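Asker: Sequence and predicted model, in that order:
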Amino acid sequence: MKNKILVTGGAGYIGSHTCIALHQAGYDIVIYDNLSNSSREAINRVSKLIGESIEFIQGDIRDSELLKQVFTKYDFFGVIHFAGLKAVGESVAKPLMYYNNNVSGTITLLEVMTEYKVKNFIFSSSATVYGDPEMLPIDEKSPRSCTNPYGQSKLVVEHILEGLAVADSTWNLVTLRYFNPVGAHESGQIGEDPNDIPNNLMPYISQVAVGKLAKLSIFGNDYPTVDGTGVRDYIHVTDLAAGHVAALNYLEQQVLPVGFLPINLGSGKGSSVLELVTAFTEVTGQNIPYQFAPRRAGDIASCYASADKAQALLGWEAKLSITDMCQDTWRWQSMNPNGYQS
């Protein structure tokens, strides 16, 4: 019998790609999403790509009564928890909203899981928990600190998971710390569809390329990096999805619980903003006009992962290149100039 997985936030950017990977790996999925930052159309397209309809429940992770109904109806092997707000700037402006959704919502979900004895949990964390790193590459033992409420909400959840693992040794709490997810499904049918002006670099570039935005603002050109612009570890969303499948496969094979297990998902290489702009232009032939703007508060110069632990434990490594990321982003954006509203 296939193991059934609850995917919270499964209609979102990373969630939708992971649902395809889970289905291909033989898992049975149920999506739970309040659609506050995602689209029903994404689920429709995932259904078309996998060739069957997906169980979908529209609900909020803070709604314990609805969650209990879902856990009563289905016998889950585990939960992959993507549901959360994720815009750094918005988190600075609305910290209570972020703590309420990302922290309180996760506590509610964990309480329901405890009641129904579902103890396999894969958490969507972030490299932002490392703050401004003291050393590069960043491994899982690096000190953690945060420069904004979004990152802080992820770090608070990590502390909650650590405490839960100490209090109850039967839990498997895998915390996947993503670096910078970019790209789209090779079909061009699903991709990143931000509300309003994008917070992330690649959708900003692709919206300039498609004519939705006039030019790219590059925040800071005086960092101590190869060309003065910020350096980040970009990872294709398809590789990231495969990391979640690898984590689930790993949990299926364990005889003893793993407790709290943090794992970086990154390529292990850094690319600057200008290097990414240049690659996008070369791959797509689209000119990307840009201007330099002052540094943003809370931004750091360089950030890239050591992904050795993911390789050793999960047998996972990033396979797709910056070229793949640019090609797939442009295919999605040019086929869907207005995202899922196209």
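Answerer: That came in fine, so what should we check first?
Asker: CA atoms for contacts and neighbours, from now on please.
Answerer: Fine.
Asker: which of the residues in the biggest helix by length in the chain are buried?
Answerer: Ordering each helix of the chain by length in residues (DSSP state H) puts helix 149-167 first. Residues of helix 149-167 classed as buried by neighbour count (16 or more other C-alpha atoms under 10 Å): 149-158, 160-162, 164-165.
Asker: Identify the residues contacting stretch 245-252?
Answerer: Residues from elsewhere that reach stretch 245-252 (C-alpha atoms under 8 Å, 6 or more residues apart in numbering): 18, 21-22, 25, 120, 122, 172, 174, 313-316.
Asker: and here's the other structure:
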Amino acid sequence: MKILVTGGLGFIGSHTVVELQNKGYDVVIVDDLSNASIEVLDGIESITGKLPDFVKLDLREVAGVQKLFSDYKDIEGVIHFAASKAVGESVEKPLMYYENNIVPLINILKELDKKEKSNFIFSSSCTVYGQAAVMPITEVAPIQVALSPYGNTKQIGEEIITDVTKVSNISAVLLRYFNPIGAHESALIGELPLGVPQNLVPFITQTAIGLRKELSVFGDDYDTPDGTCVRDYIHVVDLAKAHVAALDRLIKEENSDKVETFNIGTGKGSSVLEVIKAFEKVSNTKLPYKMVDRREGDITEAYASTTKANEVLGWKAELSLEDALASAWKWEEKVRNS
């Protein structure tokens, strides 16, 4: 069974490709390599013993997307990761984010709409909840006005998918991730952002390895136990397995609605300072950091209620914060020392 994974050489995409191939799926990866490296293909092949098909393509190009679906008529499902994903950058470059995150989605849905039946999994985000009033956040929590263009693109994406499924043969699952971190235990794939990292953990590991002078902690005056932001950090391998569970559900036609939504997290919140301390423990490294002003677009706290994913998808996060940080450090050391 052939599955198209857009953004499949990226951080979450590559780990999901591994889990798909481990489950026997044939995978076609599409990536424009704007924030990923072609060498990730080698890592995927080394882990799974199988090289997925790869197509270099900018999904904003209509003709290219049409050719892709013409070349691969037997695609049974699409997992759509391809998007720009940094909150801070989206505030600075809103037009880029609306173009990169909405146009490819529309182009893909247009092609899926032509098929008799299609299965679609959307890489969404807990940012759609904004600053939720109640913790942990359930799937029925109100969608708040987005605090960043990035968050808004995820809200708009969910709305587009919901509208399209009402009048098509597309069935969809919206996976609202919390904060993915870590790397594959083999250290053959992991998070390798181009340029300065926009996310906490790669900035931590790059600082610990000496690539960055020090880590900036954005705000120490939030209404949390230690004043720093609280997030739900999930191991990327656990997150990847959630995509396989969602895909299996769609293919077996076990879904109860045309669009289903699941939070994917651990159910536990950790502050920035707690993450730093946990990293120092697993790496036996002292991390230089400084407190700086808050960053626009950041919320105080967010962690998931995972009950629905646990009970309906039969999926549960199994790896700890320490597991994730240890794997991220192992990956960083391998990248820098190879």
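Answerer: Done, it's in. If you're wondering where the values come from, they're calculated on a predicted model, not measured in any experiment.
Asker: just to revisit the earlier point, on average, how far is the longest helix of the first structure from the matching bit in the second structure?
Answerer: Here the mean offset of helix 149-167 of the first structure against the second structure after fitting is 1.0 Å, by mean C-alpha distance after the TM-score superposition for the first structure.
Asker: Which strands and helices lie in contact with that helix?
Answerer: helix 88-93, helix 95-98, strand 120-126, strand 172-178, strand 259-265 (3 or more C-alpha pairs under 8 Å, 6 or more residues apart in numbering; DSSP states H and E).
Asker: what about the second one, how far off from the second structure?
Answerer: To tie it back to what came earlier, the one meant is helix 95-98 of the first structure. Counting by mean C-alpha distance after the TM-score superposition for the first structure, helix 95-98 of the first structure comes out at 1.0 Å.
Asker: Next, the angle helix 149-167 makes with the following helix or strand past that helix.
Answerer: Later in the chain than helix 95-98 of the first structure, the nearest helix or strand by DSSP states H and E is helix 105-115. Calculated by axes from the mean of the first three to the mean of the last three C-alpha atoms, to 10 degrees, helix 105-115 of the first structure forms an angle of 20 degrees with helix 149-167.
Asker: helices and strands around helix 105-115 of the first structure, which ones?
Answerer: On a contact count with 3+ C-alpha pairs under 8 Å, 6+ apart, helix 105-115 of the first structure meets helix 64-73.
Asker: what range in the second structure does the helix it packs on sit on?
Answerer: The aligned range for helix 64-73 of the first structure in the second structure is 62-71, by TM-score structural alignment.
Asker: tell me which residues of that stretch are tucked away?
Answerer: 62, 65, 68.
Asker: cool, stretch 295-302 of the first structure as well?
Answerer: Those would be 295, 300-302, for stretch 295-302 of the first structure by 16+ other C-alpha under 10 Å.
Asker: same check, this time on stretch 76-95 of the first structure
Answerer: 76-91, 95.
Asker: quick one: which of the buried residues of helix 149-167 of the first structure is nearest to Ile14 of the first structure?
Answerer: Lys154 (16.1 Å; C-alpha to C-alpha).
Asker: Report the contact partners of that closest one.
Answerer: By C-alpha under 8 Å, 6+ apart, the neighbours of Lys154 of the first structure are 102-103, 125-126, 129.
Asker: Ile197 of the first structure too?
Answerer: Contacts of Ile197 of the first structure by C-alpha under 8 Å, 6+ apart are Tyr204.
Asker: That one matches what in the second structure?
Answerer: Using TM-score structural alignment, Ile197 of the first structure lines up with Val196 in the second structure.
Asker: Next up, identify which helix or strand that match is on.
Answerer: Going by DSSP H and E, Val196 of the second structure is not in any helix or strand.
Asker: in the stretch 151-300 of the second structure, which spans are helices?
Answerer: 200-209, 236-251, 272-283 (DSSP state H, counting those that start in this stretch).
Asker: What residues sit buried inside the last one?
Answerer: Yep, that's helix 272-283 of the second structure we're talking about. Using 16+ other C-alpha under 10 Å as the test for burial, helix 272-283 of the second structure gives 272-273, 275-276, 278-280, 283.
Asker: Where in the first structure does that helix fall?
Answerer: Counting by TM-score structural alignment, helix 272-283 of the second structure corresponds to 273-284 in the first structure.
Asker: so how much does that stretch differ from the second structure once superposed?
Answerer: Compared with the second structure after fitting, stretch 273-284 of the first structure deviates on average by 0.6 Å (mean C-alpha distance after the TM-score superposition for the first structure).
Asker: before we move on, back to that, closest one to Val134 of the second structure out of the buried residues of helix 272-283 of the second structure, please.
Answerer: Comparing the buried residues of helix 272-283 of the second structure against Val134 of the second structure with C-alpha to C-alpha picks out Val272 as the nearest, at 20.1 Å.
Asker: Tell me who's in contact with the closest one.
Answerer: Shown in contact with Val272 of the second structure (C-alpha under 8 Å, 6+ apart): 217, 228-231.
Asker: Export those residues as TSV, with columns for neighbour count and distance to Ala187 of the second structure.
Answerer: Below are the contacts of Val272 of the second structure laid out as TSV (neighbours: other C-alpha atoms under 10 Å; distance: C-alpha to C-alpha, whole Å):
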residue	neighbour count	distance to Ala187 of the second structure
Val217	19	27
Thr228	23	30
Cys229	25	28
Val230	24	27
Arg231	22	24
